[in-house]
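Asks: Mind looking at a prediction? Sequence and model below.
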Amino acid sequence: MLKIAAYHKPTTLVEAAALLAEDGRTIIAGGTDLLVNPRYMVGVREVVDIRKLGLNYIRVENGWLHIGAGATMRSVAQQAALQRLANGILARGAAVCGSPNIRNMATLVGNIASALPSADTPPALLALNAEVVLIGTNGERVVPLDNFFVGPAQSVRERELISELRIPLADCDDFRGGFYKIGRTAEDISMVNAAATLKIQGGTITRARLVLGAVAPVPLRVTRAEEALAGQLA
């Protein structure tokens, strides 16, 4: 049983960041990892619930696709723009993340924040060149997802919350993509997953991003294969 001394429900990002700056506090949004995995609660005495911050958006603005920290896997899987983007690789990754009940609660940002090697959506996000927007008491900073993960269940976050993920549409709107997952069952965690995007001009591959999950401590960019594909006929 979880023993929580205090449960905070901030109404602004500034308030949430200030709360998270104190020791012994953690964020909850969907709660599907936090509430079932005791290791996430080691040393935690208080919880900061960010569900009242209005972060459940998915929107296109100024050439970027923004996905707020409250957007669930179900909403990502069903969002029309994401179903079209690079053959829907991110929507497809979200659609196979756990059971329907899990997808109704789990958030895309939570899948990134947990930094688990077997997570289903980081490969697709990396293949789409996504960025992470972090909020702390010192303000906002943006980190390329390529630089976010540092090890199993470890990231560059330092008492910060992820307010959103964003994808540069100008960079990848014309990408072709693919996503594949192998698990013990349809609802199980991945034994391996993979995502790829290709930019093709005049029948030739001009750029490739290939990412594997669950095969290394962090999602793995297969850069040698990317380089080998560049210049090949599609």
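Replies: Nice, I can see it. Computed from a predicted model, the values in this text were never measured in an experiment. Numbers count the residues shown, from 1 in each chain.
Asks: contacts and neighbour counts: CA atoms only from here.
Replies: Fine.
Asks: Which residue ranges of this structure form helices?
Replies: 13-20, 73-78, 80-84, 89-95, 100-105, 108-113, 122-127, 169-172, 223-229 (DSSP state H).
Asks: List the contacts of residue 113.
Replies: Residue 113 is in contact with 155, 162, counting by C-alpha atoms under 8 Å, 6 or more residues apart in numbering.
Asks: try this one side by side with the last:
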Amino acid sequence: MAILAEYHRPKTLNGALDLLADRTARRVPLAGGTHLVGALETRQRRDVDGVVDLAALELSYICQNDSSLRVGAMTTLTELVEHPQCADLAAGILPATARFEGPQNLRNAATVGGLVALAEPDSELFAALLALNVSVVAVDKDGNESHRLLADFTLSHPRSSHGPVLITGIQLPLVHAKTGHARIARSPMDRCIVAAVAVAAANGDLSRSGTSGGRNRADTTRTALCGVGSRPQIAGGPVLPTSDYKGSGEYRLAMAEVVGRRARAGATGSRP
């Protein structure tokens, strides 16, 4: 089992941030634990003295706020995709991509905040959130709340000079959109080698954030790619795929073009 010197379960955001800001011990946030617990058990993480469990912070919720949904960071992936508005959003792209995050038991524990914080390179659900132009809501050690687009959001180390930042939720636009999803994997339910998610929003719902993978199209189409860098990213920028046991960097680069084209065709109804 993992050897930890400390375990904390604060009841307030300020309490959690104070614990993470305290430099007398190396503490990290614990959300669903689907990644962190395994890393501690296998000693992949040897830089942790204690965990700050976020379970008591009342961050598990989904509520509508004008033209968007506010989703709490401790909302599980299962709760996200089973919520009626989330399940129907953009032709059901969230449940369609969430099924590739892992088995049902994992999705019952994994959280939205953990998904955003990890930004795993082969996360198709993360790519769907990117294509939907989601914003991340976070709070710093002084209690200041910020909203940043997921495409621009990076989580600094809790012990950095800027101090800890906690993800408290995401803002999910309620867009009327068609979507496309294409992937290449070793088997149908494996994590992807490369994948793409495209969202073609009606009435320019995504236009304020710009377009990608179709910048000259009359419709507003955003395409996000998996497996082409250290995290999923919006198509159109530089990609730096690495080689691993699933495929070489060259193969990933070539296939990214293929899945991107297929996803855009699915979203726009055009030929790939």
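Replies: Everything's here; your move. This one's a predicted model, so the numbers in the text were calculated from it and none came from an experiment.
Asks: which helices and strands sit right next to the lengthiest strand in the first structure?
Replies: Under DSSP state E, the strand in the first structure containing the largest number of residues is strand 190-201. With contacts defined as 3 or more C-alpha pairs under 8 Å, 6 or more residues apart in numbering; DSSP states H and E, the packing partners of strand 190-201 of the first structure are helix 122-127, strand 176-183, strand 204-213.
Asks: Now mean neighbour count too, for the ones you listed, in a markdown table please.
Replies: Formatted as a markdown table, these follow (neighbours: other C-alpha atoms under 10 Å):
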| stretch | mean neighbour count |
| --- | --- |
| helix 122-127 | 29 |
| strand 176-183 | 19 |
| strand 204-213 | 21 |
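Asks: Now tabulate these in JSON lines and tack on distance to residue 76 of the first structure.
Replies: Shown next, in JSON lines, are these (distance: least, C-alpha to C-alpha, whole Å):
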{"stretch": "helix 122-127", "distance to residue 76 of the first structure": "12"}
{"stretch": "strand 176-183", "distance to residue 76 of the first structure": "15"}
{"stretch": "strand 204-213", "distance to residue 76 of the first structure": "19"}
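Asks: Among those, which comes closest to residue 154 of the first structure?
Replies: Closest approach to residue 154 of the first structure among those is made by helix 122-127 (13.6 Å; C-alpha to C-alpha).
Asks: same for the closest one, what does it pack against?
Replies: helix 89-95, strand 190-201, strand 204-213.
Asks: distance from that helix to the second structure after superposition?
Replies: Comparing helix 122-127 of the first structure with its match in the second structure after superposition yields a mean distance of 0.7 Å (mean C-alpha distance after the TM-score superposition for the first structure).
Asks: Give me the contacts around that helix.
Replies: 89-90, 93, 111-112, 145-146, 167, 179, 193-197, 209-213, 219-220.
Asks: Try it again at 7 Å.
Replies: For helix 122-127 of the first structure, contacts defined as C-alpha atoms under 7 Å, 6 or more residues apart in numbering pick out 89-90, 93, 112, 145-146, 194-197, 209-213, 219.
Asks: How about stretch 12-31 of the second structure?
Replies: 10, 47-55, 57, 74, 111, 114, 141, 158-159, 163-164.
Asks: Now with 8 Å, please.
Replies: Under the contact criterion C-alpha under 8 Å, 6+ apart, stretch 12-31 of the second structure has outside partners 9-10, 36, 47-57, 74, 110-111, 113-114, 140-141, 143, 158-159, 163-166.
Asks: And for stretch 165-175 of the first structure?
Replies: So stretch 165-175 of the first structure is contacted by 63-69, 85-86, 109, 125, 128-133, 197-200 (C-alpha under 8 Å, 6+ apart).
Asks: Just give me the residue closest to the centre of the first structure.
Replies: Centroid-nearest residue in the first structure: residue 112, 3.6 Å away (criterion: C-alpha atoms, centre = their mean).
Asks: got the contact list for that residue?
Replies: Per C-alpha under 8 Å, 6+ apart, neighbours of residue 112 of the first structure: 119, 121-122.
Asks: Give the buried subset of the contacts of stretch 12-31 of the second structure as a PyMOL selection command.
Replies: With 16 or more other C-alpha atoms under 10 Å as the burial test, the buried ones among these are selected in PyMOL as follows:
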select buried, resi 9+10+36+48+49+50+51+52+53+54+57+74+110+111+113+114+140+141+158+159+163+164+165+166
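Asks: Of the contacts of stretch 12-31 of the second structure, which belong to strands?
Replies: Using DSSP E, these in strands are 50-53, 140, 165-166.
Asks: State the pair within the residues you listed that is farthest apart.
Replies: Between all members of these, the farthest pair (by C-alpha to C-alpha) comes out as 50 and 140, at 19.9 Å.
Asks: Apart from its neighbours in sequence, what residue is nearest the residue mapped onto residue 75 of the second structure from the first structure?
Replies: Aligning on TM-score structural alignment places residue 75 of the second structure opposite residue 71 in the first structure. Of all residues not flanking residue 71 of the first structure in the chain, residue 56 sits nearest, at 4.1 Å (C-alpha to C-alpha, 6 or more residues apart in numbering).
Asks: my guess is that neighbour contacts residue 70, does it?
Replies: Yes: using C-alpha atoms under 8 Å, residue 56 of the first structure makes contact with residue 70 at a distance of 3.9 Å.
Asks: so what's the alignment partner in the second structure of residue 10 of the first structure up against?
Replies: Aligned by TM-score structural alignment, residue 10 of the first structure pairs with residue 10 of the second structure. Residue 10 of the second structure makes contact with 16, 52-54, 56-57, according to C-alpha under 8 Å, 6+ apart.
Asks: Tell me the spacing between residue 10 of the second structure and residue 267 of the second structure.
Replies: As judged by C-alpha to C-alpha, to the nearest Å, residue 10 of the second structure and residue 267 of the second structure stand 44 Å apart.
Asks: And residue 113 of the second structure, by the same measure?
Replies: 27 Å.
Asks: Equivalent analysis for residue 70 of the second structure, please.
Replies: 25 Å.
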